[in-house]
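Student: can't give you the sequence, but here's the structure:
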């Protein structure tokens, strides 16, 4: 099993390169792919900081790289984009591909505790394995300077990972995050299957619950939410997260964007703001 990353594609863009890699993940027990956008600055002697982007339900590591247009701002700001996949693949667990909102493409960035789904450990993959892999194999990257972002399920992942690891990430942002998964159908389905029925276990992966516990946040949390997002009222609940932040004294900028939906058209419209948000925080070191 080759744990070192192997390059499988490369495309030049805005003076830098989108590169896709595969490797065997001991944590997940399968082969995984991820993308890195190396900005032009990475070809100099200086290491560049990194921004992780976690994608949403049914996505792979390709969606954000192909559709977001984030590379333009990343090129200008001199930050690398790290885009992992959203779940283990190829394990052939019964039922893993029965639904688009659970199993393959739906890892929810947690560590499953139910035996059947024991390989679904995307939290450890994103927080531990992938940063170590990057630091050991890519001299261009300064993984000690890192920020994190995400969309929908990935926005949930970015918020929860950030709050529980404030020493690892300098800033966080999200597009239309599943902000209170304990209280929405997507989250309840995933948490029941991955974590069991103990709600106390669910709270460890719910940003609205975590904010009161991990409230020593200095950098403002940035969230963009489309007002015409069909999932806004049933699945996303940004206002519950906003209330929790207010109660905990956590700085939050929640921007409601009229007319925008849940798609990558929405992400592409505001991604430059998010890249600049992270670049500013990373430069403050």
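Tutor: Sure thing, it's come through. Worth saying up front: this structure is predicted, and the values here are computed from it rather than measured.

Student: going forward, measure contacts and count neighbours with C-alpha atoms only.
Tutor: Fine.

Student: how about the strands of this protein, start to end?
Tutor: Applying DSSP state E to the chain gives strands spanning 6-13, 16-25, 30-38, 48-54, 80-84, 141-151, 172-175, 221-226, 252-257.

Student: In JSON lines, list the ones you listed along with mean neighbour count.
Tutor: Shown next, in JSON lines, are these (neighbours: other C-alpha atoms under 10 Å):
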{"stretch": "strand 6-13", "mean neighbour count": "13"}
{"stretch": "strand 16-25", "mean neighbour count": "19"}
{"stretch": "strand 30-38", "mean neighbour count": "22"}
{"stretch": "strand 48-54", "mean neighbour count": "26"}
{"stretch": "strand 80-84", "mean neighbour count": "26"}
{"stretch": "strand 141-151", "mean neighbour count": "24"}
{"stretch": "strand 172-175", "mean neighbour count": "30"}
{"stretch": "strand 221-226", "mean neighbour count": "22"}
{"stretch": "strand 252-257", "mean neighbour count": "15"}
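
Student: and the closest residue to residue 122 other than its chain neighbours, how many residues sit next to it?
Tutor: The shortest distance from residue 122 to any non-neighbouring residue, by C-alpha to C-alpha, 6 or more residues apart in numbering, is to residue 109 (4.6 Å). When counting by other C-alpha atoms under 10 Å, one arrives at 26 neighbours for residue 109.

Student: show me the contacts for the nearest residue to residue 279 once chain neighbours are set aside.
Tutor: Excluding the flanking residues, the one nearest residue 279 by C-alpha to C-alpha, 6+ apart is residue 77, at 6.3 Å. For residue 77, the contacting residues are 275, 276, 279, by C-alpha atoms under 8 Å, 6 or more residues apart in numbering.

Student: next up, a second structure to put side by side with the first:
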């Protein structure tokens, strides 16, 4: 692991790091905020998964999470959203596929299956690295994210309820198998058998018996992607049928950007801290 940068912030440290990923077969970059409490003891970990076109840097620069994380004693881990590099296949004319659009799945179709394995990268390889290199209490983990990252967060929590104690999302892509911006990507990553897509669809996972105790979701009412891309009503319907406690907060007038995310970031971190410190 190589340290790219370290900055003091709210008594803690914001770091950016790089390492060679054996799962993604390329160099990967990620960010970690260590609160001041981490100087004395291991701290709970909250994973933030970013959305389409983003990297680790977007939330680090716009998300306004450090003050709350410092007060609450939370480590915040921000992975990249896809593999990157000259040897990684991409579609530079399509912002909904390839670089910045890994969808937190493991591709099975060539040539993307060699590198685009973000599900295993986040859930296995990066988790091991965080556990070994940082003062992280891996028995207390939460996960949240935005849009594509909200989709990733909920699917990870549903598949690993023994690992994550809390899960929340900002405007998640709740039903990617129906959404206009994810269906073409799923087909190129996973093939035409839509049955294979269900393992990366939050609503489908719930329908197939996967469970998580409770979810917090914030959704802006002025979000331009709410109808074709996000489908919060689908998530609400699936959770109600399965008996999952979903706190879906429709936030009047908010859109899809980091103006929305930063407004409710502290709410989400407090929500995670309450559950991680029980």
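Tutor: Nice, thanks for sending it over. Bear in mind that the values here come from a model prediction, so they are computed numbers and not experimental data.

Student: So for residue 239 of structure 1, which of the strands of structure 1 sits nearest?
Tutor: Comparing the strands of structure 1 against residue 239 of structure 1 with C-alpha to C-alpha, the closest turns out to be strand 252-257 (8.7 Å).

Student: corresponding residue for residue 228 of structure 2 in structure 1?
Tutor: Superposed on structure 1 with TM-score structural alignment, residue 228 of structure 2 falls opposite residue 234.

Student: Contact partners for its match?
Tutor: Counting by C-alpha under 8 Å, 6+ apart, residue 234 of structure 1 touches 184, 185.

Student: that older thread, for residue 270 of structure 2, see how far away the alignment partner in structure 2 of the residue nearest to residue 279 of structure 1 is.
Tutor: Here residue 77 of structure 1 is matched to residue 72 in structure 2, going by TM-score structural alignment. To residue 270 of structure 2, residue 72 of structure 2 is 7 Å away according to C-alpha to C-alpha, to the nearest Å.

Student: what's the overlap in contacts for the two?
Tutor: Joint contacts of residue 72 of structure 2 and residue 270 (C-alpha under 8 Å, 6+ apart) do not exist.

Student: Where in structure 1 does the helix ranked longest in structure 2 align, residue-wise?
Tutor: Determined from DSSP state H, the single longest helix within structure 2 is helix 258-276. On structure 1, the counterpart of helix 258-276 of structure 2 by TM-score structural alignment is residues 264-282.

Student: Stretch 184-199 of structure 2 now?
Tutor: Going by TM-score structural alignment: stretch 184-199 of structure 2 matches residues 189-204.

Student: Any buried residues in the matching stretch, and which?
Tutor: Neighbour counts over stretch 189-204 of structure 1 (16 or more other C-alpha atoms under 10 Å) mark 190, 191, 192, 193, 194, 195, 202, 203 as buried.

Student: what two of those are the furthest from one another?
Tutor: Between all members of those, the farthest pair (by C-alpha to C-alpha) comes out as 193 and 203, at 14.8 Å.

Student: show me the contacts for residue 96 of structure 2.
Tutor: 52, 53, 181, 182, 185 are the contacts of residue 96 of structure 2 under C-alpha under 8 Å, 6+ apart.

Student: what lines up against it once you look at structure 1?
Tutor: By TM-score structural alignment, residue 96 of structure 2 lines up with residue 101.

Student: Quick check: the gap between the nearest residue to residue 111 of structure 1 once chain neighbours are set aside and residue 110 of structure 1.
Tutor: Distances taken as C-alpha to C-alpha, 6+ apart put residue 121 closest to residue 111 of structure 1, at 4.1 Å, once the chain neighbours are dropped. Residue 121 of structure 1 sits 6 Å away from residue 110 of structure 1, taking C-alpha to C-alpha as the criterion.

Student: Same question for residue 166 of structure 1.
Tutor: Using C-alpha to C-alpha, residue 166 of structure 1 is found at 17 Å from residue 110 of structure 1.

Student: When the two are compared, which one has more neighbours?
Tutor: Using other C-alpha under 10 Å as the criterion, residue 166 of structure 1 and residue 110 rank with residue 110 on top: 23 against 17.

Student: can I assume the more buried one is in contact with residue 117?
Tutor: No. Using C-alpha atoms under 8 Å, residue 110 of structure 1 is not in contact with residue 117; the gap is 11.0 Å.

Student: who's in contact with the residue nearest the centre of structure 1?
Tutor: Nearest to the mean C-alpha position of structure 1, by C-alpha atoms, centre = their mean, lies residue 54 at 2.3 Å. Neighbour list for residue 54 of structure 1: 83-86, 148-151, 153-155, 157-158 [criterion: C-alpha under 8 Å, 6+ apart].

Student: how does it look with 6 Å?
Tutor: By C-alpha atoms under 6 Å, 6 or more residues apart in numbering, the contact list for residue 54 of structure 1 reads 150, 154.

Student: again, but for the one 3 residues further on
Tutor: With contacts defined as C-alpha under 6 Å, 6+ apart, the neighbours of residue 57 of structure 1 are 101, 105, 106, 153.

Student: coming back round to it: which residue in structure 2 aligns with the residue nearest to the centre of structure 1?
Tutor: Using TM-score structural alignment as the criterion, residue 54 of structure 1 maps onto residue 49 of structure 2.

Student: Could you measure from its match over to residue 79 of structure 2?
Tutor: Per C-alpha to C-alpha, residue 49 of structure 2 is found 6 Å from residue 79 of structure 2.

Student: for residue 235 of structure 2, same thing?
Tutor: 25 Å.

Student: One more: residue 92 of structure 2?
Tutor: As judged by C-alpha to C-alpha, residue 92 of structure 2 and residue 79 of structure 2 stand 21 Å apart.

Student: Also residue 101 of structure 2?
Tutor: Residue 101 of structure 2 is 13 Å from residue 79 of structure 2, by C-alpha to C-alpha.
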